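**Student:** below: sequence and its predicted model.
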Amino acid sequence: MSYLLPTLTRKKEVDTIVRDTIDKVLVLRFGLAVDAVCLQLDDILAKTARELSKFGAVALVDVDSEDVQVYVKYFDITLIPSTVFFFNAHHMKMDSGTADHTKWVGAFHEKQDFIDVVEAIFRGAMKGKLILNCPLPPERIPKYQLLYKDV
């Protein structure tokens, strides 16, 4: 399914889409096209692309690409898939009850969960908010143990 979504492999492509996506939520999925959880997420992203087209845009970022490592490091992408949200070139954060508000880690359980999150970010962004609460119930949010190196 991911062939329906643009895949970015260069820093310049990521810079351009972040800068040029105006008045829509930009969803960047950082991951690998061969990872099973990424494929599950990509399927949901591709199925919702048309429904979200008025207020959202989705692109995939290949974490193996040497040229995008600046973003992988900046957003601390250690677990894939990780999904990062932007609105008018501003990084949008979401409090989903996890330690990390900068990104969504893992796949969404279903299409509607993803739509609800993007809608919430869009509504919050239109009110000038840069961080908002996750609209999903806690049991629908993937939980990951954060592993700290050298502790």
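**Tutor:** On my side now, so go ahead.

**Student:** going forward, measure contacts between C-alpha atoms and count neighbours the same way
**Tutor:** OK.

**Student:** and the strands in this structure, which stretches?
**Tutor:** With DSSP state E as the criterion, the chain has strands at 7-8, 25-31, 56-62, 82-87, 90-95, 104-105, 131-133.

**Student:** distance check, the residue nearest in space to the middle of the chain against Lys93.
**Tutor:** What sits nearest the mean C-alpha location of the chain, by C-alpha atoms, centre = their mean, is Thr83, with 2.2 Å. Using C-alpha to C-alpha, to the nearest Å, we find Thr83 at a distance of 11 Å from Lys93.

**Student:** which neighbours do the two share?
**Tutor:** Lys103 (C-alpha atoms under 8 Å, 6 or more residues apart in numbering).

**Student:** dump the residue contacts of His91.
**Tutor:** Applying C-alpha under 8 Å, 6+ apart, the residues contacting His91 are Val84, Phe85, Leu130.

**Student:** quick check: closest non-adjacent residue to the residue nearest to the centre of the chain.
**Tutor:** In space, and not counting its chain neighbours, Thr83 is closest to Arg29: 4.4 Å by C-alpha to C-alpha, 6 or more residues apart in numbering.

**Student:** take this one as well and set it beside the first:
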Amino acid sequence: MGSIVLPHLNTGWHVDQAILSETERVVAIRFGRDHDPECMRQDEVLYRIADRVKNFCVIYVCDIDQVPDFNQMYGQLLTALELYDPCTIMFFYRNKHMLCDYGTGNNNKLNFVLEDKQELIDIIETVYKGAKKGRGLVVSPKDYSTRYRY
């Protein structure tokens, strides 16, 4: 099971520290509920790619039910990012939220399950390369507008 092996951020402070402390790599955080079927599927993919992206990305999971102070600390962020999807991946670089245009109309987060390992690696790599160049918004290597309708 992926989420058992991926490092968990159990408090708002841990989320904060994960985002603040990493200076060279992208921080990818999967927000959601560990027991949610979508999260379980996504975590499995994240677990399978973690070793392949470890030089430029660190992956965490955060169960929003297990983080009591999360809404307190991140209330504004949650409101701004509408973190109510069953499963959401957000990217950060040097304490900055990274935006990615997936073609879905939502650049704040990846809010659909991506089961293709290489596609997810490509997105993370694109976010990393853009972040290194100082970009706050990158365009996903693939357009997901036709595949994922909302």
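**Tutor:** Arrived safely. The structure presented is a predicted model; accordingly, all values stated were derived computationally and were not measured.

**Student:** closest one to Arg140 of structure 1 among the strands of structure 1?
**Tutor:** strand 104-105 (12.0 Å; C-alpha to C-alpha).

**Student:** which residue range of structure 2 does the closest one align onto?
**Tutor:** The alignment of strand 104-105 of structure 1 onto structure 2 (TM-score structural alignment) spans residues 110-111.

**Student:** chain center to the matching stretch: distance?
**Tutor:** 8 Å (C-alpha atoms, centre = their mean, to the nearest Å).

**Student:** stretch 42-59 of structure 1 too?
**Tutor:** That offset, for stretch 42-59 of structure 1, works out to 11 Å (C-alpha atoms, centre = their mean).

**Student:** cool, and stretch 43-63 of structure 2?
**Tutor:** On C-alpha atoms, centre = their mean, the centre of stretch 43-63 of structure 2 falls 9 Å from the chain's centre.

**Student:** so it corresponds to what in structure 1?
**Tutor:** The aligned range for stretch 43-63 of structure 2 is 42-62, by TM-score structural alignment.

**Student:** grab the nearest non-local neighbour of Asn88 of structure 1.
**Tutor:** In space, Asn88 of structure 1 is closest to Ile22, 4.9 Å off (C-alpha to C-alpha, 6+ apart).

**Student:** what is the burial count for Asn106 of structure 2?
**Tutor:** Other residues near Asn106 of structure 2 number 13, with proximity taken as other C-alpha atoms under 10 Å.

**Student:** sorry, wrong one. I was asking about Val37 of structure 1.
**Tutor:** So Val37 of structure 1, with other C-alpha under 10 Å, has 17 neighbours.

**Student:** now do the contacts for the residue nearest to Ile29 of structure 2 when sequence neighbours are not counted.
**Tutor:** Leaving out its chain neighbours, the residue that sits closest to Ile29 of structure 2 by C-alpha to C-alpha, 6+ apart is Tyr60, at 4.8 Å. Counting by C-alpha under 8 Å, 6+ apart, Tyr60 of structure 2 touches Leu6, Pro7, His8, Leu9, Val27, Ala28, Ile29, Arg30.

**Student:** next one: Asn71 of structure 2
**Tutor:** Leu78.

**Student:** what does Val15 of structure 2 give?
**Tutor:** Leu9, Cys62 are the contacts of Val15 of structure 2 under C-alpha under 8 Å, 6+ apart.

**Student:** quickly note the distance from it to Ile64 of structure 2.
**Tutor:** Distance from Val15 of structure 2 to Ile64 of structure 2, by C-alpha to C-alpha: 11 Å.

**Student:** that older thread, tabulate the contacts of Tyr60 of structure 2 (TSV), appending distance to Ala80 of structure 2 and neighbour count.
**Tutor:** As requested, the contacts of Tyr60 of structure 2 are exported to TSV (distance: C-alpha to C-alpha, whole Å; neighbours: other C-alpha atoms under 10 Å):
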residue	distance to Ala80 of structure 2	neighbour count
Leu6	26	19
Pro7	25	15
His8	23	18
Leu9	21	22
Val27	19	28
Ala28	18	21
Ile29	16	22
Arg30	17	28
